[in-house]
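Trainee: no sequence on hand, only this structure:
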């Protein structure tokens, strides 16, 4: 990943010890400071003392459920909340988002997916913590709106910058044209989805990615960046 975020605090709240251990180990390995809690009350106490940047909350917990913890955290703390929800609980996701959750991950999830979501939240909510971020051959400087590839500055238009930045931010995840349009061009963009293809082609030209080894096309699904 190459995002050195030492001093970055994550609170993991889940009543299943094996999930907690798995996340604690993985996140500490990435350089995060991690605190864990097995129920809502201890989560609130930990949040007060630990002041996490991101809280990962399981919806299903005995006593105070993840929704209630989310609601209380959002009232008192400046924290990004990612909910862990069961596969088929669509209402849970809607409910979580209306209570102020910032994102959700569906169980069972891969650690990479959760990590990508965590980085996306950090970027959105704590952008001032970033100088330059290195992802494989890319160096992203979001303050200057500059991206280098293999040490060479890319000449990008603002839209190209936004697109490549979004792809890199979510690297490893498959992004549909619809999602890309929404996040890069905005909800109200009335144009054609093919504009995404045009811009992807232009980015591939600029980084010399004829083989599509960095920006991959996933047939029928969208695009994925391997950084």
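Mentor: Great, that's in hand. These numbers come from a predicted model, not from an experiment.

Trainee: use CA for all of it now, contacts and neighbours both
Mentor: OK.

Trainee: show me where the chain has strands.
Mentor: Using DSSP state E, the strands of the chain run over residues 9-13, 33-37, 54-58, 80-85, 103-106, 132-135, 138-141, 146-149, 152-153, 215-218, 222-225.

Trainee: the third one versus strand 9-13: what angle between them?
Mentor: Note on geometry: by axes from the mean of the first three to the mean of the last three Cα atoms, to 10 degrees, strand 54-58 and strand 9-13 are set 10 degrees apart in direction.

Trainee: residues touching strand 54-58, excluding its own?
Mentor: Residues from elsewhere that reach strand 54-58, judged by Cα atoms under 8 Å, 6 or more residues apart in numbering: 9-15, 65-66, 69-70, 79-85, 118, 121-122.

Trainee: now swap in the shortest one and tell me
Mentor: Among residues not part of strand 152-153, those counted as contacts by Cα under 8 Å, 6+ apart are 146, 147.

Trainee: which residues touch the residue of the chain most remote from its centre?
Mentor: Within the chain, the residue lying farthest from the chain centre (Cα atoms, centre = their mean) is residue 63, at 28.6 Å. Residue 63 makes contact with 39, 40 under the criterion Cα under 8 Å, 6+ apart.

Trainee: so how far is residue 43 from it?
Mentor: Note on residue 63: its distance to residue 43, by Cα to Cα, to the nearest Å, is 12 Å.

Trainee: so which of the strands of the chain is the most packed in?
Mentor: Highest mean neighbour count among those (mean count of other Cα atoms under 10 Å): strand 54-58, with a mean of 27.

Trainee: which parts of the protein are helices?
Mentor: Taking DSSP state H to define them, one finds helices in the chain at 17-29, 40-50, 66-76, 90-98, 111-125, 158-169, 177-180, 194-207.

Trainee: quick one: closest of the strands of the chain to residue 94.
Mentor: Nearest of those to residue 94, taken as Cα to Cα: strand 103-106 at 9.8 Å.

Trainee: reformat the helices of the chain as a markdown table; add mean neighbour count.
Mentor: Putting the helices of the chain into a markdown table (neighbours: other Cα atoms under 10 Å) gives the following:
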| stretch | mean neighbour count |
| --- | --- |
| helix 17-29 | 15 |
| helix 40-50 | 17 |
| helix 66-76 | 19 |
| helix 90-98 | 16 |
| helix 111-125 | 17 |
| helix 158-169 | 18 |
| helix 177-180 | 16 |
| helix 194-207 | 15 |
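
Trainee: want to compare, so here's the second one:
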């Protein structure tokens, strides 16, 4: 499980990273707010430990920008014990708040509580080759071209992309996309696959949706 630490104090940052590694986590360390925001937005973290007082971009501003894109759990750290600061952090979307100095055992216990509480995270951006899917915005592009999909087309593509490389049977696709039991004399899945291919594959030299005879369909890059 991967955790991001955003902390500019060298001793504190190194101490936190060492402790988390010893506790069995993967841990990345950013020492500025700008670097922390870049990592938080472009990598997949289970949780972020965020200091308030940071150079370039403070923790409050980082959190505000993060919440516009992601809901990664955040534990804020600060040496400032004012109630107003804690309220501000929580109102901006922090999940917990810990005042410096703190015992590492307490921080670890709070992290584990947040991780247990956090709902399963849905990856917001999926990509394969030059195909990009922004899940929450329901935006699909191939290269620089925007592709408009119906609700069911998008659900089908999202399912295939989430299970990239896995061969999905017609019955599985039907149950997930249409919430229906697949019957052998029903060609709804094949029709939907043809419609999806016409939009995301036919205009492009590299094909991504493939038929596995007798088994189903798969989304993957093939040589």
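Mentor: Right, received. Where do you want to start? Worth saying up front: this structure is predicted, and the values here are computed from it rather than measured.

Trainee: give me the TM-score for this pair.
Mentor: For this chain pair, the superposition-based TM-score is 0.52 by TM-score structural alignment, normalised by the length of the second structure; 121 aligned residues with a Cα RMSD of 1.5 Å.

Trainee: which one of the strands of the first structure lies closest to residue 207 of the first structure?
Mentor: Between these, strand 146-149 lies closest to residue 207 of the first structure; by Cα to Cα that is 6.8 Å.

Trainee: and that closest one, which stretch of the second structure?
Mentor: Alignment of strand 146-149 of the first structure against the second structure: no match, by TM-score structural alignment.

Trainee: name the helices or strands packed onto that strand?
Mentor: strand 138-141 (3 or more Cα pairs under 8 Å, 6 or more residues apart in numbering; DSSP states H and E).

Trainee: and the strand it packs on, what other elements does it pack with?
Mentor: Packed next to strand 138-141 of the first structure, using 3+ Cα pairs under 8 Å, 6+ apart, are strand 132-135, strand 146-149.

Trainee: mind redoing it with 10 Å?
Mentor: For strand 138-141 of the first structure, the packing partners by 3 or more Cα pairs under 10 Å, 6 or more residues apart in numbering; DSSP states H and E come out as strand 132-135, strand 146-149, strand 152-153, helix 158-169.

Trainee: would you turn these into JSON lines with distance to residue 225 of the first structure?
Mentor: Rendered in JSON lines, the data for those read as follows (distance: least, Cα to Cα, whole Å):
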{"stretch": "strand 132-135", "distance to residue 225 of the first structure": "11"}
{"stretch": "strand 146-149", "distance to residue 225 of the first structure": "13"}
{"stretch": "strand 152-153", "distance to residue 225 of the first structure": "18"}
{"stretch": "helix 158-169", "distance to residue 225 of the first structure": "6"}
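
Trainee: and of these, who's closest to residue 96 of the first structure?
Mentor: helix 158-169 (23.3 Å).

Trainee: so the closest one corresponds to what in the second structure?
Mentor: The aligned range for helix 158-169 of the first structure is empty, by TM-score structural alignment.

Trainee: residue 113 of the second structure matches what in the first structure?
Mentor: Residue 113 of the second structure maps onto residue 120 in the first structure, by TM-score structural alignment.

Trainee: give the contact list for that match.
Mentor: Residues in contact with residue 120 of the first structure (Cα atoms under 10 Å, 6 or more residues apart in numbering) are 103, 114, 126, 166, 169, 170.

Trainee: do residue 104 of the first structure as well
Mentor: Counted by Cα under 10 Å, 6+ apart, residue 104 of the first structure has contacts 56-59, 81-85, 92-94, 96-97, 114, 117.

Trainee: trace it over to the second structure, please.
Mentor: Checking TM-score structural alignment: residue 104 of the first structure goes with residue 97.

Trainee: one step back: make JSON lines from the contacts of residue 120 of the first structure and add distance to residue 201 of the first structure to it.
Mentor: Formatted as JSON lines, the contacts of residue 120 of the first structure follow (distance: Cα to Cα, whole Å):
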{"residue": "103", "distance to residue 201 of the first structure": "30"}
{"residue": "114", "distance to residue 201 of the first structure": "29"}
{"residue": "126", "distance to residue 201 of the first structure": "31"}
{"residue": "166", "distance to residue 201 of the first structure": "16"}
{"residue": "169", "distance to residue 201 of the first structure": "19"}
{"residue": "170", "distance to residue 201 of the first structure": "19"}
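
Trainee: can you tell me which of those residues lies nearest to residue 19 of the first structure?
Mentor: residue 114 (12.5 Å).

Trainee: how much space between that closest one and residue 122 of the first structure?
Mentor: In terms of Cα to Cα, residue 114 of the first structure sits 12 Å off from residue 122 of the first structure.

Trainee: please name the nearest non-neighbouring residue to the counterpart of residue 28 of the first structure in the second structure.
Mentor: The alignment partner of residue 28 of the first structure in the second structure, by TM-score structural alignment, is residue 21. Distances taken as Cα to Cα, 6 or more residues apart in numbering place residue 27 nearest to residue 21 of the second structure, at 6.4 Å, with adjacent residues excluded.

Trainee: pretty sure the one you found contacts residue 2?
Mentor: Yes - using Cα atoms under 10 Å, residue 27 of the second structure is in contact with residue 2, at 5.7 Å.

Trainee: need the residues touching each of those two.
Mentor: With Cα under 10 Å, 6+ apart, residue 27 of the second structure and residue 2 have common neighbours 20, 21, 45, 47, 48.

Trainee: to which residue of the first structure is the third one aligned?
Mentor: For residue 45 of the second structure, the aligned position in the first structure is occupied by residue 52, per TM-score structural alignment.

Trainee: what's the closest non-adjacent residue to its match?
Mentor: Closest to residue 52 of the first structure by Cα to Cα, 6+ apart is residue 9, at 4.7 Å.
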